[in-house]
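Colleague: no sequence on this one, just coordinates:
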């Protein structure tokens, strides 16, 4: 996950103060020194760090902390609130026009992921808000950009307005808006040209497109992995165009996360969406409070629930619960369940949303390889129908056959059978559990 280094440092620092029954000014000063170092190492703008540290320090040595019953926890609450505020406070949504179509101008440097993000966002608004988007290919300088947008359109089954690479980008943008009005499309995404760096010609063209289309949103697409440069790019675009929002891409990569913590503060432009992977549904609304919780190891249960609601069939979930209660859960059910979990996204991302996951035994530094699920599926698919329904009949010779058929080993087959039985017992306990009873601990296969 993004912010990994920052999260580890902050969590370790806050852990020292968490259980303290009494917090002195010296404690707070020492903690804030470590917080400052953690933020600077994460590539957060130094002015932003200074302002953040001063605000937390001021509140942490105030009456609300020193006079509270649990001052250590109160300090953590202050850090979370200030971290949330730093990233924008409340989530910022797309500003939809009262008179369709809503015009969204996508801007940014070359390679930031504008074209892919246009497709992802169009797909997101169609699925989540039932909108009818039109994408306009206004980047005529990079031939691949027009082809890429048209390919995305075919893949997502979304219309694309394109006039090739010989037309004027300003004309393309204006005509695309007219086309959307005539065809009753709700939203127009204008995929504009980028450069390897900001130049005057690019900015003048973008200003002309802004003038003729009067966009409701001007979204800057920034690669989170460029760190502090992302903030400089955001400042330049904001000064010339007046940005309404930012989309941070590659936040799933090896980024230190400083851009996300600095952009909002430096440009006063909200981060509206974050890209969390390469797939066309790997885009999330940016919730500052949820991200602050994840950074501080408090999990992000709301996002996890939303993912589950989007990808898990409620009727099937109810049937599954009944099967667990009656202990009639089979490997076929397990296979179906694996499919639903895979649709929710990478496993390490899902685990990262669980409160305190990094502190759970065996979870720290756990590298979850989604490819391992392929082996689990292969083992189950190598079983006969009878074996999937009654695993207890799987003897030594059957295990050898299943291992050979799945390209794995007898040891892996044994491991899966053992974990399957443990999971059945645990899930039966959980579904029958009364409030207050001890909960079981769920294991993922091959972990």
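Modeller: Nice, thanks for sending it over. Not measured: the values here are computed from a predicted model. Numbering: from 1, shown residues only.
Colleague: use CA for all of it now, contacts and neighbours both
Modeller: Noted.
Colleague: list the buried ones in the strand or helix carrying residue 210?
Modeller: Element membership for residue 210, per DSSP states H and E: helix 200-213. The neighbour-count check on helix 200-213 (16 or more other C-alpha atoms under 10 Å) flags 203, 205-206, 209-210, 213 as buried.
Colleague: which strands and helices sit next to the helix or strand that it is followed by?
Modeller: Moving toward the C-terminus from helix 200-213, the next helix or strand (DSSP H and E) is strand 217-223. Judged by 3 or more C-alpha pairs under 8 Å, 6 or more residues apart in numbering; DSSP states H and E, strand 217-223 is in contact with strand 102-107, helix 228-241, strand 245-249.
Colleague: go again with 7 Å.
Modeller: Counting contacts by 3 or more C-alpha pairs under 7 Å, 6 or more residues apart in numbering; DSSP states H and E, strand 217-223 is packed against strand 102-107, strand 245-249.
Colleague: one more structure, for comparison:
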């Protein structure tokens, strides 16, 4: 792919660059992979390289690809708000001694999973014909909730033209308005420039809590937040569907809907245990799409909930290539699981997919995120794409520059004991300072001012 822009309306993937402080702190309740690798050594250089290789692979398929920079880490402002004082090195040392958990929170690189960054609705669906962004409040965990303000700033900097883009504040942060972003939102359409149908998936509804919710883990996404975003984004209510997660799936480790279902254009691939009322969800989707949607349900007898979570089968990406093929981009774990790999072969044989591409994302997978976690989908017309900050659009040259940047600035390995190292802080800030020049974004972080 030689061009950085698409000649027609396209779905552009904005992937989060994995930051220099990528570590395994196990901060996310309900994320089984994250918890199972807690406090193991991480490999930031390999992690960032794997994420970048996935972006380059998609771009080679003709899928428009862009990058979002990491958030500044350590988050010294958070630590100071929590009572740690002194110079930067003293703050890090005190946090390590008094609360290693809070230090890990301030060093988290979880912003790499941009499927949680925001909910985005394209101009074809909004009655004002502009692209709407609402950053996620991520209230269920401190390490994610502390990302919201920087995420909002980055989105406003990259999508800056008010003729094309509308930026909303996050919905109010409260337990009954929890919002985890696009990981619980899917758009169905015939072509990208045609009006679509929006599916908002939720785990909790404070107005209708009948005690049937999950027992083991917290439901992170609220129905109220989805309803608010639908109003803010000026969507046609007749083209919006709300679906409740199956509490059993949440308790099995399905913390977001994109761990158990994936949709693209007029295809929904999901586990039969994804939704609390699957027949109603399918009926609503068929009605709102004029019966053009194809729903492929995988029976639990074929792939158990545990295997779905372990392999991240449904956290794959479905993409349309420049030759109009439908390709599933799946984690390498799916190929290594005999049952899941056999199922994927059958899905190719029955023309659900033209082929499956496997990607190695071991570092992200061990921390609880697969291919779909790493990307935020933004449907853009040619004029809208032309107005995006061009430095973030992936090119052959930028891939090489980012590979060299990673190799210069990222450590090969990182342990929990390393997080308080003031040298790591300097390395991280220096890397991000250089990155903003590479991406032509200017000074965007507080430490650069």
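Modeller: Cool, got the structure. Note that the structure is predicted; figures quoted are calculated from it, not measured.
Colleague: give me the TM-score for these two chains.
Modeller: With the length set by TM-score structural alignment, normalised by the length of structure 1, the two chains reach a TM-score of 0.26; 185 aligned residues with a C-alpha RMSD of 6.9 Å.
Colleague: go ahead and name everything in contact with the helix holding residue 210 of structure 1.
Modeller: 170, 173-174, 241 (C-alpha atoms under 7 Å, 6 or more residues apart in numbering).
Colleague: what are the buried residues along whichever helix in structure 1 runs longest?
Modeller: The residue-count maximum for a helix in structure 1 (DSSP state H) belongs to helix 410-432. Neighbour counts over helix 410-432 of structure 1 (16+ other C-alpha under 10 Å) mark 410, 412-413, 416-417, 419-420, 423-424, 426-430 as buried.
Colleague: tell me the one of these nearest residue 55 of structure 1?
Modeller: Set against residue 55 of structure 1, the nearest of these by C-alpha to C-alpha is residue 430 (43.5 Å).
Colleague: that closest one and residue 290 of structure 1, how far apart?
Modeller: 27 Å (C-alpha to C-alpha, to the nearest Å).
Colleague: equivalent analysis for residue 228 of structure 1, please.
Modeller: Where residue 290 of structure 1 is concerned, residue 228 of structure 1 sits at a distance of 23 Å (C-alpha to C-alpha).
Colleague: and what of residue 11 of structure 1?
Modeller: 15 Å.
Colleague: how about residue 339 of structure 1?
Modeller: Residue 339 of structure 1 sits 26 Å away from residue 290 of structure 1, going by C-alpha to C-alpha.
Colleague: the helix or strand harbouring residue 154 of structure 2: which residues count as buried?
Modeller: Per DSSP H and E: residue 154 of structure 2 is located in helix 148-158. Buried residues in helix 148-158 of structure 2, counted by 16+ other C-alpha under 10 Å: 148, 150-152, 154-156, 158.
Colleague: which neighbouring elements make contact with whichever helix or strand comes after it?
Modeller: Following helix 148-158 of structure 2 in sequence order, the next helix or strand is strand 165-167 (DSSP H and E). If contacts are counted by 3+ C-alpha pairs under 7 Å, 6+ apart, strand 165-167 of structure 2 sits against strand 131-135.
Colleague: the strand it packs on vs helix 148-158, what angle?
Modeller: Relative orientation of strand 131-135 of structure 2 versus helix 148-158 (axes from the mean of the first three to the mean of the last three C-alpha atoms, to 10 degrees): 160 degrees.
Colleague: give me the helices and strands touching strand 131-135 of structure 2, please.
Modeller: Applying 3+ C-alpha pairs under 7 Å, 6+ apart, we find strand 131-135 of structure 2 packed against strand 118-121, helix 148-158, strand 165-167.
Colleague: can you redo these as a markdown table with distance to residue 231 of structure 2?
Modeller: Below are these laid out as a markdown table (distance: least, C-alpha to C-alpha, whole Å):
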| stretch | distance to residue 231 of structure 2 |
| --- | --- |
| strand 118-121 | 11 |
| helix 148-158 | 19 |
| strand 165-167 | 13 |
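Colleague: list the residues that contact residue 414 of structure 1.
Modeller: Per C-alpha under 7 Å, 6+ apart, neighbours of residue 414 of structure 1: none.
Colleague: endpoint to endpoint, stretch 80-95 of structure 2 covers what distance?
Modeller: For stretch 80-95 of structure 2, the first and last residues are 10 Å from each other (C-alpha to C-alpha).
Colleague: can you tell me which of the buried residues of helix 148-158 of structure 2 is nearest residue 435 of structure 2?
Modeller: Nearest to residue 435 of structure 2 among the buried residues of helix 148-158 of structure 2, with distances taken as C-alpha to C-alpha, is residue 154, at 13.5 Å.
Colleague: measure the closest one to residue 68 of structure 2 for me?
Modeller: The separation that residue 154 of structure 2 has from residue 68 of structure 2, given C-alpha to C-alpha, amounts to 8 Å.
Colleague: kindly report the same for residue 145 of structure 2.
Modeller: 18 Å.
Colleague: again with residue 431 of structure 2
Modeller: For residue 431 of structure 2 relative to residue 68 of structure 2 (C-alpha to C-alpha), the value is 14 Å.
Colleague: next: residue 385 of structure 2.
Modeller: From residue 385 of structure 2 to residue 68 of structure 2 the distance is 15 Å (C-alpha to C-alpha).
Colleague: closest one of the buried residues of helix 148-158 of structure 2 to residue 279 of structure 2?
Modeller: residue 148 (35.0 Å).
Colleague: just checking, that closest one touches residue 135?
Modeller: Yes - at 6.4 Å, residue 148 of structure 2 counts as touching residue 135 under the criterion of C-alpha atoms under 7 Å.
Colleague: re earlier: dump the helices and strands packed on strand 217-223 of structure 1 into CSV; add distance to residue 80 of structure 1 as well.
Modeller: Listed next are these as CSV, based on distance: least, C-alpha to C-alpha, whole Å:
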stretch, distance to residue 80 of structure 1
strand 102-107, 31
strand 245-249, 21
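Colleague: turn those strands into CSV, including distance to residue 40 of structure 1 and mean neighbour count.
Modeller: Output for these, formatted as CSV (distance: least, C-alpha to C-alpha, whole Å; neighbours: other C-alpha atoms under 10 Å):
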stretch, distance to residue 40 of structure 1, mean neighbour count
strand 102-107, 28, 25
strand 245-249, 19, 26
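Colleague: so for residue 18 of structure 1, which of those strands sits nearest?
Modeller: Nearest to residue 18 of structure 1, of all these, is strand 245-249, at 31.8 Å by C-alpha to C-alpha.
Colleague: where's the residue lying closest to residue 344 of structure 2 once chain neighbours are set aside, which helix or strand?
Modeller: Residue nearest to residue 344 of structure 2 in three dimensions, not counting chain neighbours: residue 356, with 7.4 Å by C-alpha to C-alpha, 6 or more residues apart in numbering. Assessed by DSSP H and E, residue 356 of structure 2 sits inside strand 355-359.
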